[in-house]
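Sequence and predicted model, in that order:
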Amino acid sequence: MNKKSKGMISIFLAGTIFFLGSYFGYKSNGVELLGLLYTGIASLIGLIVTGAVSLFRKNKSTNM
């Protein structure tokens, strides 16, 4: 995994933790902010896609 991929994964992981944590924190206080949920889900999808692409590229380069 190169430096750029590691940086992207770190950003998406931090975003996922922050936005989903904030959403559930506010929801437990009776306030529902759907924007935080949607942003957390988008960040989670970005994390999954970036991780999958990184693994695919790593496996492709080791097989050659």
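Alright, I've got the coordinates. Residues are numbered from 1 along each chain as shown.

from here on, contacts and neighbour counts on C-alpha atoms
OK.

For residue 47, see how far away the closest residue to residue 41 other than its chain neighbours is.
Nearest residue to residue 41, sequence neighbours excluded (C-alpha to C-alpha, 6 or more residues apart in numbering): residue 16, at 7.1 Å. From residue 16 over to residue 47 the distance is 8 Å, taken as C-alpha to C-alpha, to the nearest Å.

got the buried residues for the biggest helix by length in the chain?
Counting residues, the longest helix in the chain under DSSP state H turns out to be helix 34-63. Buried positions in helix 34-63, judged by neighbour count with 16 or more other C-alpha atoms under 10 Å: 36-37, 39-44, 46-47, 50-51, 54.

take a look at this one as well, against the first:
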Amino acid sequence: MEKFSKVKELLASVEADAEKFYSAGNNAAGTRVRKAMQDLKVLAQEIRAEVTEKKNAK
């Protein structure tokens, strides 16, 4: 559940940068959004592996 909380925190933190990129065309904010999305991908994959491991342990 800790990793899921990290996903929510990361999404909340990148929201302002996404707004800057899509509304104002700020390219630096776009770079930060891309990095955050990569971090989300890694976290999501870790969560998937954890869920699969717990499911198969039953």
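That came through, no problem. This structure is a prediction, so every number in the text was calculated from the model and none was measured.

TM-score for this pair?
After superposition, the two chains reach a TM-score of 0.68 (TM-score structural alignment, normalised by the length of the second structure), with 56 aligned residues with a C-alpha RMSD of 1.8 Å.

can you give me the offset of the host helix or strand of the residue nearest to residue 41 of the first structure from its chain's centre?
According to DSSP states H and E, residue 16 of the first structure maps onto helix 3-28. Distance of helix 3-28 of the first structure from its chain centroid, counting by C-alpha atoms, centre = their mean, to the nearest Å, is 6 Å.

residue in the second structure matching residue 14 of the first structure?
Mapped onto the second structure by TM-score structural alignment, residue 14 of the first structure lines up with residue 9.

Same check on residue 52 of the first structure?
With TM-score structural alignment as the criterion, the equivalent of residue 52 of the first structure in the second structure is residue 48.

gap between that match and residue 14 of the second structure?
On the measure of C-alpha to C-alpha, residue 48 of the second structure and residue 14 of the second structure end up 22 Å apart.

Likewise for residue 28 of the second structure?
Going from residue 28 of the second structure to residue 14 of the second structure by C-alpha to C-alpha gives 12 Å.
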